[in-house]
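Trainee: generate coordinates for the sequence data below:
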Amino acid sequence: MARLGIKRTRSHSDAIVSSSSSHGGAGKPHPVVKMCGITSARDAEMAAKEISRVARSYGAESVGVFVDDDEETILRVSDSCDLNFIQLHGDESRALVHTLSKNNRIVYVLNADEDGKLINSSPVLEYALDWFLVDSAKGGSGKGFNWQKFQMPLVKSKNGWLLAGGLHADNVCEAFSSLKPNGVDVSSGICAPDGIHKDPNRISSFISNVKSLSCRS
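Mentor: I've put the predicted structure just below:
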C-alpha cells in the first residue's frame, strides 16, 4: 500500500507522499515510508513514480497535517479535501483526539527532546488509534533526537508507529535497527540543495535502503 496525501497548516498547504507495500498471504510487510514537505505537483509525481518501482501495487490516501487548529477548521478541511487521515500536532489539535477519532482515522504525534525524552504523552483511550508518529521537539526542523536513550511507550495503535526527525538515506537503516519502528517519515533528508524541492536521487536512495531491510527479513 502506498499513500499520497496533502499536508495543511494554518499558513500553507503542501503535498506529502508516503509509501509502503504489503504482501498477500503470509510474510512481513514492507515498512511504511512517508515523504512529506513536497511542495509541487512535479515533486509529487516524481515520488509516486519511485514508489511504483518499489511496490508491486499501491494506492493513494490523503493525510492532513494540522498544527494547533481548532475542531471546526480540521473537520472543514478534512471534508473539503476528502482526507483519509488526520495528523494531529500541537497541544490544541491533540486535545481534540477524543472527538475526532470517533469518525476519523488519526495519526497522533509525540515529540521527543534532544535526549530522547518524550515532551508529551499519549492520550488515555479505551480504543486504538491508527498510527502514532514520534518526531523531534520541533517537527520539520531536520533535526533528530537521541535514539539510544529513547524508549517507545506502550500505546494503543492499530498499525504501529512512525519515526521522524533528521532521517536520510545514510541513517535510515540504523533507525530501523535501533528503534524498530513500523515506518519512517522523511522530509529534509530527500531535499535538493535548495532545501525546498525534492531530489530524485535522494528519494531513490532512501527508498532503496528501506526496501533492502525488507529483503533481509
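Trainee: okay, CA-based contacts and neighbour counts for the rest of this
Mentor: Fine.
Trainee: quick one, helices of this protein?
Mentor: Per DSSP state H, the chain has helices spanning 41-54, 71-81, 90-94, 97-100, 172-179, 200-216. These are given in chain order.
Trainee: now the longest one: buried residues?
Mentor: Of the residues in helix 200-216, 200, 202, 203, 204, 206, 207, 208, 209, 210, 211 count as buried by neighbour count, 16 or more other C-alpha atoms under 10 Å.
Trainee: can you lay out those as CSV showing distance to residue 60?
Mentor: Shown next, in CSV, are these (distance: C-alpha to C-alpha, whole Å):
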residue, distance to residue 60
200, 20
202, 22
203, 18
204, 19
206, 20
207, 17
208, 20
209, 22
210, 19
211, 19
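Trainee: nearest to residue 182, of those residues?
Mentor: For those, the closest approach to residue 182 (C-alpha to C-alpha) belongs to residue 210, at 11.3 Å.
Trainee: now do the closest one against residue 217, distance only.
Mentor: When C-alpha to C-alpha, to the nearest Å is applied, the distance between residue 210 and residue 217 equals 12 Å.
Trainee: sorry, back to before: how about the helices of the chain, which one is nearest residue 134?
Mentor: Closest to residue 134 of the helices of the chain is helix 172-179 (C-alpha to C-alpha; 11.1 Å).
Trainee: and the strands in this structure?
Mentor: Taking DSSP state E as the criterion, the chain carries its strands at 2-8, 13-19, 32-38, 63-67, 85-89, 105-112, 131-136, 161-164, 183-186.
Trainee: could you also give me the structure for this second sequence? I'd like to compare it with the first:
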Amino acid sequence: MIVKFCGLKRLSDIEMCNKLQPDMIGLIFAQSPRKVEKDLAKEMILAKSPSIKSVGVFKDQNISEVIEIATYLQLDFVQLHGKEDYKYINHLKDLGFKVIKAIEVERQEDITEAKRYTEIADFVLLDRPKGSSLDITEIAKFADFAYIIAGGITPENIDKYLNLNPVGIDVSSGIETDGFKDFTKMKKIIDKVNKYKVGETKNG
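Mentor: Predicted coordinates:
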C-alpha cells in the first residue's frame, strides 16, 4: 500500500520522511498555505531518499507552467486537483509524465466520474471537497476500481480507511500540529499501515 505524505514545505519535513520512508511526498504548487517555491522544492527533492517518489500538486494551472516545474524538478508524478480534462492529461502523458488525477467526491455519481480517469491516469485519488467534513469512506466504499484515498485521515481514524483496501493513502493535515508536520503523527501512520500490511499477508 502506498503512503503519501503531502504538503511538505520545509527541509526538516524531508529529514523526517527520510527516517520514516513513505512511498511518496507531495509538494504543492497550487494556491495553498502549504505552497512551496520551486527553488526550495528543488532543495527538498535533492535531499530526499532516492526511494521516495516526488509528486507535484497542481490545480487548474496553465499546462506550460506545470510542464516547466515538473521538468525543472524532475518530478516522478504530476498530481492534478482541478478540472483538468483528458486532453490536458494526455498531453502530459505524451511528454512522459506520470499523472495522479484527484477527484473530489460527495455523491455516489462522483465515483462513476472518477472511474473514467482510470483509463488515462496512472492513479486516481479520491478526496473530499476542500473545507468539507464529509466522511469520504462512506462514498469511497462504492468504488470498484483501484484508488488512493485522501480527506480527513489521522492516526486515530486511519483504520476505517485501510479497511476499504485502497491502493494508497494520502495524508496532509492529519500529520500536522499547529500547521507543521509532526514526526510522531507521521510515524503512527507508517506503523498503522505496516501493521495492516502484515495482517493482509497473514490473511492472504
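Trainee: that older thread, the strands of structure 1: which one's closest to residue 54 of structure 1?
Mentor: Between residue 54 of structure 1 and the strands of structure 1, the tightest spacing by C-alpha to C-alpha is seen for strand 13-19, at 9.1 Å.
Trainee: so where is the closest one in structure 2?
Mentor: Alignment note (TM-score structural alignment): strand 13-19 of structure 1 is unmatched in structure 2.
Trainee: that strand - contacts with which helices or strands?
Mentor: Strand 13-19 of structure 1 is packed against strand 2-8, strand 32-38, helix 41-54, with contacts defined by 3 or more C-alpha pairs under 8 Å, 6 or more residues apart in numbering; DSSP states H and E.
Trainee: okay, these, which one's buried deepest?
Mentor: Per-stretch averages of neighbours, counted by mean count of other C-alpha atoms under 10 Å, single out strand 32-38 among these, with a mean of 24.
Trainee: so who does the residue most central in space within structure 1 touch?
Mentor: When structure 1 is reduced to its mean C-alpha position, the nearest residue by C-alpha atoms, centre = their mean turns out to be residue 185, at 4.0 Å. Residue 185 of structure 1 sits next to 18, 33, 34, 35, 36, 162, 163, 164, 165, 167 when contact means C-alpha atoms under 8 Å, 6 or more residues apart in numbering.
Trainee: how about 7 Å then?
Mentor: Residues in contact with residue 185 of structure 1, defined by C-alpha atoms under 7 Å, 6 or more residues apart in numbering, are 33, 34, 35, 162, 163, 164.
Trainee: residue in structure 2 paired with the second one?
Mentor: Same thing as residue 34 of structure 1. For residue 34 of structure 1, the aligned position in structure 2 is residue 4, judged by TM-score structural alignment.
Trainee: ok, its match touching residue 24?
Mentor: Yes. Using C-alpha atoms under 7 Å as the test, residue 4 of structure 2 is close enough to residue 24 to be in contact (4.5 Å).
Trainee: off-centre distance for stretch 54-67 of structure 1?
Mentor: The offset between the C-alpha centroid of stretch 54-67 of structure 1 and the centroid of the whole chain comes to 9 Å, using C-alpha atoms, centre = their mean, to the nearest Å.
Trainee: distance between the ends of stretch 88-103 of structure 1?
Mentor: Here the two ends of stretch 88-103 of structure 1 are set 15 Å apart, with distance taken as C-alpha to C-alpha.
Trainee: cool, stretch 109-121 of structure 1 as well?
Mentor: Across its full length, stretch 109-121 of structure 1 reaches 9 Å end to end, with C-alpha to C-alpha as the criterion.
Trainee: ok so, going back, the helices of structure 1: which one's closest to residue 13 of structure 1?
Mentor: With C-alpha to C-alpha as the measure, helix 71-81 is the member of the helices of structure 1 nearest residue 13 of structure 1 (11.0 Å).
Trainee: in structure 2, what stretch matches that closest one?
Mentor: Counting by TM-score structural alignment, helix 71-81 of structure 1 corresponds to residues 63-73.
Trainee: centre of the chain versus stretch 112-129 of structure 1, how much separation?
Mentor: In terms of C-alpha atoms, centre = their mean, the centre of stretch 112-129 of structure 1 is found 15 Å from the chain centre.
Trainee: now swap in stretch 126-143 of structure 1 and tell me
Mentor: Averaged over its C-alpha atoms, stretch 126-143 of structure 1 has a centre that lies 8 Å from its chain's centre (C-alpha atoms, centre = their mean).
Trainee: and it, what's buried?
Mentor: 129-137, 139-140, 142-143.
Trainee: cool, and stretch 170-181 of structure 1?
Mentor: For stretch 170-181 of structure 1, the neighbour count (16+ other C-alpha under 10 Å) marks 172, 173, 175, 176, 180, 181 as buried.
Trainee: next: stretch 184-193 of structure 1.
Mentor: Taking 16+ other C-alpha under 10 Å as the basis for neighbour counts, the residues of stretch 184-193 of structure 1 that come out buried are 184, 185, 186, 187, 188, 189, 190, 191.
Trainee: from residue 165 of structure 1, how far off is the second one?
Mentor: Shown here: residue 185 of structure 1 relative to residue 165 of structure 1, a distance of 8 Å by C-alpha to C-alpha.
Trainee: how about the contacts of residue 185 of structure 1 in TSV, adding distance to residue 69 of structure 1?
Mentor: Listed next are these as TSV, based on distance: C-alpha to C-alpha, whole Å:
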residue	distance to residue 69 of structure 1
33	25
34	22
35	22
162	22
163	23
164	21
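Trainee: lovely, talk soon.
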